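>>> Return atomic coordinates for the entry below.
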Amino acid sequence: MDDELSVRVMLGRLLRLAEYRVREYATGEEFLASLSAHVPLCAIVDLHMPGLSGFEVQSRVRAANLQVPVVFITGSDDDALDRIALAAGARNLLRKPFSSEELLEAIGFAIGPAGRTGMVK
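Next up is the predicted model:
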């Protein structure tokens, strides 16, 4: 999920080309509301969004006892975010701009052998 439409479109295209099923959300609230109908195998979450931050979204997912691996993305170059994200249980933190290969590798690590169904961004 990312609040920037251009980022959501780019990520959606890339993931569909890699044969992932994708659902896109502009806000953390939108994503959290969707969890009653669909629990993804992985979530790609921007750290800095209006409303709920990426960390708040992940905290609420964990509080609901849902096992959704998170790959955070950010435009920030703050080195402390790596430590905070990993301590919060994220599988990875990618800094924009990141390559297609970096994103696909991070997703592969996050979902492991679970496969390529149910991917959400």
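
>>> make it CA atoms for all contacts and neighbour counts henceforth
OK.

>>> List the contacts of stretch 86-98.
For stretch 86-98, the external contacting residues (Cα atoms under 8 Å, 6 or more residues apart in numbering) are 55, 59, 69-77, 82, 85, 102-103, 106, 109-110.

>>> Kindly apply the preceding question to stretch 54-65 instead.
Residues from elsewhere that reach stretch 54-65 (Cα under 8 Å, 6+ apart): 28-29, 32, 45-48, 67-68, 70, 72, 85, 88.

>>> Including distance to residue 19, could these go into CSV?
Output for the contacts of stretch 54-65, formatted as CSV (distance: Cα to Cα, whole Å):
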residue, distance to residue 19
28, 24
29, 26
32, 24
45, 19
46, 22
47, 25
48, 27
67, 22
68, 19
70, 19
72, 21
85, 27
88, 29
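
>>> and this one, so I can compare the two:
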Amino acid sequence: MNPTTIFIVDDDASHRDSLQFLLESAGLEVRSFSSARDFLDGADPETPGCLLLDVLMPGMSGLDLQNELLNAKISLPIIFITGHGTIPMSVRAVKSGAVDFLQKPCDEQDLLRAIHRAIEQDRRTRREKEKLREIHKLIDSLSPREHEVFTHLVSGMLNKQVAYRLGTTERTIKAHRRRIMEKMKADSMADLVRYAEKLGLGKPQD
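The predicted structure follows:
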């Protein structure tokens, strides 16, 4: 995995440099950019870490960049730092997932605390994505029939109900269920239901 990186995007060179000095002094890996476009062109937003982002910049604003990342389904946590923020701006930013919205000049300890919260959020998000990838791999190991049985079971149907729905015997469904449990590395039906919930499956059947 790539090292955790704090990305700074701010058109104010002096503020950008002072932030970089502060964060590097705290032992953090930092990359800075003078515009949102430079960030998009020169950074890998899938890198673990977080983004310190100015709101008002020439060209693409910080809020525009936030929307760009959201539309691309990139979950890099964002901390806004601005000298021209308004309450509507901060509300919009936080509703769109920003970790914090700080005013320039911000207190160093407040900033560092916000960064550590953002890094921890990023780690949780990445762990959850990795779990989802693993569950997808397990789901893909099922045969089409096993997948069909799995979908019915996690919706809350009993073995005999699934058998009736699929035109087979309860004994056959039990055999499918055993294989599904093995392939999905599940110890119980509760595990299967949790996997299904993470994938958005398992809604009750009519």
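
>>> Separate out the buried members of the contacts of stretch 86-98 of the first structure.
55, 69-74, 82, 85, 103, 106, 110 (16 or more other Cα atoms under 10 Å).

>>> So which of these belong to helices?
With helices taken from DSSP state H, the overlap with these comprises 55, 82, 85, 103, 106, 110.

>>> For the residues you listed, name the two members farthest from one another.
Pairwise distances across these peak at 18.9 Å for 55 and 103 (criterion: Cα to Cα).

>>> Read off where stretch 176-188 of the second structure ends up in the first structure.
On the first structure, no counterpart of stretch 176-188 of the second structure exists by TM-score structural alignment.

>>> Which of the helices or strands spans the most centrally placed residue in the first structure?
In the first structure, the residue lying closest to the centroid (Cα atoms, centre = their mean) is residue 44, at 1.2 Å. Applying DSSP states H and E as the criterion places residue 44 of the first structure in strand 43-46.

>>> where's that strand relative to the chain centroid, distance-wise?
2 Å (Cα atoms, centre = their mean, to the nearest Å).

>>> Where in the second structure does it fall?
Under TM-score structural alignment, strand 43-46 of the first structure corresponds to residues 51-54 of the second structure.

>>> in the first structure, which spans are helices?
Along the first structure, the segments classed as helices by DSSP H run 5-17, 28-34, 54-63, 80-87, 100-111.

>>> Now distance to residue 94 of the first structure too, for those helices, in CSV please.
Converted to CSV, these look like this (distance: least, Cα to Cα, whole Å):
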stretch, distance to residue 94 of the first structure
helix 5-17, 13
helix 28-34, 18
helix 54-63, 13
helix 80-87, 9
helix 100-111, 8
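
>>> okay, now the residue nearest to residue 62 of the second structure when sequence neighbours are not counted: neighbour count?
Spatial nearest neighbour of residue 62 of the second structure, chain neighbours left out: residue 55 (4.2 Å); criterion: Cα to Cα, 6 or more residues apart in numbering. Using other Cα atoms under 10 Å, the number of residues around residue 55 of the second structure comes to 26.
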